[in-house]
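> with the sequence up front, the predicted model follows.
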Amino acid sequence: MRNEIDLILKPEFTQQIQNGYPLLMKEYFQDWNKLKEEGSLLHLYDNKKRFIAKGYYGLQNKGHGWILSQNEDETIDSEFFVRKIKEAIAYRKDFFADTQTTAFRVFNGEGDGIGGLSIDYFEGYYLFTWYSIGIYTFKESILEAFKQSVDFKGIYQKKRFNTKGMYLDDKSDFVSGQEAPQPLHVKENGANFAIYLDDGAMVGVFLDQREVRKAIRDKYAKGKTVLNTFSYTGAFSVFAALGGAKSTTSVDLAKRSLPKTQEQFCINNIDLKNQNIIVEDVFLYFKYAVRKKLLFDMVVVDPPSFARSKKHTFSANRDYVKLLKEVIQITNKDGIIVASTNAANFSMMTFGRFIDKAFKDLKTKYKVLKRYSLPKDFRVAEKFQEGNYLKVVFIKKL
């Protein structure tokens, strides 16, 4: 039986929740200490005991829970989840009709009305990602609703919360249906990616960068020498090569980046001869490139929000200006820098200030060519623009 708990909002936060803000923080409440168990359903009232909203308690890095409904009579059950899933699928009907792209997001957390859950589509297979124990407690109801609503080959899952001390009956990421081939080949704007649905925390490609990769291939890469830093499995490099890049260099600290990147090149029939793949701390590589006076026509820099190696700790909020200054020094005049971050704790405007400071510190002029944020399938809640975390700026070094 699920706990259902009444909570009183502090007056200064009541209007915010009434207006549709979906994220819950413990400081919004007068009586938060009532809560003990993640997954509890919350009935929220103002200090005059008037109903405001329903939500659930679930700890994740963003906050302490999410609003699910502002309708007092709405029951949070399988029928509720069926409605949400069907609405999300309908919103993305154009993606399902596109034979050139067979990997995209079909449910994006609070953007589709259920914070803490995302669902991605890979060539008929679906990957659920649970971001808190709280939302995971709804797993059976959500899966039942999904199976009622969607035709699928197979279902997989990732748990992005600390499972230590929890009894979890699932020993692999496979959940239901038929198991996917390893690798599973999917398409993105006609290019191929090898995806692994049951191989660690990540599957092989970040779907939110689809439009950026297409722009690199279609508009910017031809004839260029391209450096792709924090390259993961080399997706930007693949699109640069497909766009006619003279050469690509992919740099990432993870040892598996070498075979994974080679695999992505090979399934796209790209000759490896002009594709350099380097397993190295990116910050050390920058020093090497400056020492050797290496210059590139295009540099892609897409670091994690936070990263730690033996010699470096990187935080996007604190260190992006310094990182960008390293990049500027190894970019040719009239070269392109693709500066990217998925840090949600600052805005595109702030990111623009980081870029401006880096260039001004080096007394170098620049021109912003294009900005990108999340694509359509990564639906963002109107009242929660913090959810639009992706910031990518194409910059020309003058």
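Alright, I've got the coordinates.

> contacts and neighbour counts: CA atoms only from here.
Will do.

> state the distance from the residue of the chain most remote from its centre to L9.
Most distant residue from the mean C-alpha position of the chain: K48, 39.7 Å away (CA atoms, centre = their mean). Per CA to CA, to the nearest Å, K48 is found 10 Å from L9.

> now the helices for the stretch 201-350 of the chain?
Along the stretch 201-350 of the chain, counting by DSSP state H, counting those that start in this stretch, helices occupy 210-215, 235-242, 257-267, 282-291, 316-329, 348-361.

> among those, which comes closest to Q15?
helix 348-361 (26.2 Å; CA to CA).

> so which bits of the closest one are buried?
M348, F351, F354, I355, D356, K357, A358, F359 (16 or more other CA atoms under 10 Å).

> what does stretch 30-40 give?
Residues of stretch 30-40 classed as buried: L35, E38, G39, S40 (neighbour count, 16+ other CA under 10 Å).

> residue closest to the middle of this structure?
Note: the chain centre (CA atoms, centre = their mean) maps to D208, 5.9 Å.

> alongside the first one, take a look at this:
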Amino acid sequence: MNGEKMQAVKIYAKKDFVKNFKSGYPLINRDMISNSEVLKKEGSIIELYDERNQFLGKGYFGIQNKGIGWILTNNKEEQINQLFFERKLNTALSERRKLYQDSETTAFRVFNGEGDGIGGLTIDYYDGYYVVSWYSEGIYTFKDYVIQTLLNEKGTLGIYEKKRFDRKGKYIEDDDFVAGERAVFPLVVKQNGIKFATYLNDAAMVGVFLDQREVRKQIRDHYAKGKTVLNTFSYTGAFSVSAALGGATKTTSVDLANRSKAKTIEQFQVNGLDESDHEIIVEDVFHYFKYAVRKKLKFDMVILDPPSFARSKKHTFSASKDYPDLLKQAIEITNTNGIIVASSNCSTFNMKKFKEFIQKAFDGRKYKIVEEYTLPSDFKTIKEFKEGNYLKVVFIKKLS
């Protein structure tokens, strides 16, 4: 187990990146370091210095898709041990007390990586159960510290985990149960009173994306009544259910994954809705758009929340390149004065760039941005790491 007895590995920041680290940037990339070859064992404590041997920060070595490690403290004397993890986790938990006390919301994020002071680690809460996501073998070496802190938390029923680091390109799947008592599935949780059937032991996806909580509430409360709604890349139909609860006359959910249909039906049922009043289609969204144009279908609201990257037999989609074209197709099947909810969780571009995509897609046609959302408060971010605030959601009114 890691801790103060472990000898720290000294690494040196290249001159061009020293300013970044001094301003609080927490992520270490290999190209920022002049001697990265000294990093051998994931989970090693690292001390970062500039080329003049001035201390910059202390953290851990862990390879994930974003980089090779995270700075956890700027205090050279601070030990990264059980007490360190307890302090960070307990601070984060106390900041979410208001959500713990909200009977209408029983699922939310309690620890959001670098936003709460430990990059590479996220923890979500599902009505008494915690799901811990580890993003590298490095952070996984601190597992005992995290699990013990959560077990000490009053009201903890059980803990599940997701090892989101891979070996040979494959997500590591096992039972996912760690400690406490096992949940009975589906575990039905709520966000703003909307119910979701979740499966905490079901590999990387549990059944609902918690970061869209406020967007779904807004659709239900202010946009759905009397409207026809198309929900693309619908996953388990969370947006469709929200619209239906808000009085949509009909929702159409489209997703390529075979399991999406049964999952969406289940979400309708746990909310007391008759799924036969709605359409659930297993199909490539790009094919569906062509079908809708051919059949002259139009919708009052189109929800566009694609993954950052997706591949089907005939299409490869990358949000950073292809979002304008996708949005252009959505515009074609949206009624005049209808709403498009354009969303992206791609961290490689910001809200400003996203709005440029929107302008490009409308290509001279008139539109109005009605409102916009980023991550909710439980998905805490820091200004020094802007890419951590990855979510961008824009409600667009099509005027012509």
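Great, that's in hand. Keep in mind that what you see is a predicted model, and the values were worked out from it rather than measured.

> quick one on the thing from earlier: quick one: map the residue farthest from the centre of the first structure onto the second structure.
Alignment note (TM-score structural alignment): K48 of the first structure maps to R52 of the second structure.

> and if you look at S309 of the first structure?
The alignment partner of S309 of the first structure in the second structure, by TM-score structural alignment, is S312.

> for M202 of the first structure, same thing?
Per TM-score structural alignment, M202 of the first structure is aligned with M205.

> burial check on that match, number of neighbours?
By other CA atoms under 10 Å, the residues close to M205 of the second structure number 13.

> that one and V188 of the second structure, how far apart?
Separation of M205 of the second structure from V188 of the second structure (CA to CA): 15 Å.

> with K10 of the second structure instead?
47 Å.

> okay, now the counterpart of N228 of the first structure in the second structure: neighbour count?
Alignment note (TM-score structural alignment): N228 of the first structure maps to N231 of the second structure. By the criterion of other CA under 10 Å, N231 of the second structure has 25 neighbours.

> what do you get for the one 10 residues further on?
Residue crowding around V241 of the second structure was assessed by other CA under 10 Å; the count is 30.

> same deal with N258 of the second structure?
The burial count for N258 of the second structure: 12, using other CA under 10 Å.

> before we move on, what about the one 4 residues further on?
When neighbours are defined as other CA under 10 Å, A262 of the second structure has 12 of them.

> please report the distance of the equivalent of it over in the first structure from V282 of the first structure.
Under the alignment (TM-score structural alignment), A262 of the second structure pairs with P259 of the first structure. Going from P259 of the first structure to V282 of the first structure by CA to CA gives 18 Å.

> got it, and K34 of the first structure?
Relative to V282 of the first structure, and taking CA to CA, K34 of the first structure is found at 47 Å.

> give the contact list for the residue nearest to T313 of the first structure when sequence neighbours are not counted.
Counting by CA to CA, 6 or more residues apart in numbering, A307 is the residue found nearest to T313 of the first structure once chain neighbours are left out, at 5.8 Å. Neighbouring residues of A307 of the first structure by CA atoms under 8 Å, 6 or more residues apart in numbering: T313, F314, S315.

> need the nearest residue in space to the last one, chain neighbours excluded.
Sequence neighbours aside, F306 is the residue nearest to S315 of the first structure in space, at 4.6 Å (criterion: CA to CA, 6+ apart).

> and V321 of the first structure, what pairs with it in the second structure?
Taking TM-score structural alignment, V321 of the first structure has P324 as its aligned residue in the second structure.
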